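Q: Structure of the sequence below:
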Amino acid sequence: MQALLSKYNERVSFGKKLYENSRDFYETCNFL
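A: As a prediction, the model looks like this:
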């Protein structure tokens, strides 16, 4: 159960990182 939870947390943080990166990229494109 604990392993499953940590795997889920890893995915969530990875998703957040992806989202932030894409948002930064989008804002940069809009700026240009």
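Q: hey, let's count contacts and neighbours off CA atoms from now on
A: Noted.
Q: Residue 27 versus residue 15, what's the distance?
A: Distance from residue 15 to residue 27, counting by Cα to Cα, to the nearest Å: 18 Å.
Q: Could you do residue 12 as well?
A: Per Cα to Cα, residue 12 is found 22 Å from residue 27.
Q: I have a second one here; can you model it like the first so I can compare?
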Amino acid sequence: MVLRRLMGLFLAAISVEFIARGIWNIYLSMG
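A: Below you'll find the model as predicted:
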């Protein structure tokens, strides 16, 4: 189904953004 594929892409984008934000916070805290 197309809807299921879109939901998968949506969840993947959210998880990627969450991981990138966590890495960015670690990078900022390390200075």
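Q: Just give me the match in the second structure for residue 15 of the first structure.
A: Mapped onto the second structure by TM-score structural alignment, residue 15 of the first structure lines up with residue 17.
Q: which ones are touching that match?
A: If a contact means Cα atoms under 8 Å, 6 or more residues apart in numbering, then residue 17 of the second structure has no contacts.
Q: element containing the residue most central in space within the second structure?
A: Centrality entry for the second structure: nearest residue to the mean C-alpha point is residue 16, 2.1 Å, by Cα atoms, centre = their mean. Using DSSP states H and E, residue 16 of the second structure maps to helix 2-30.
Q: burial measure for residue 17 of the first structure, as a count.
A: Other residues near residue 17 of the first structure number 12, with proximity taken as other Cα atoms under 10 Å.
Q: Next: residue 29 of the first structure.
A: Residues lying near residue 29 of the first structure (other Cα under 10 Å) number 9.
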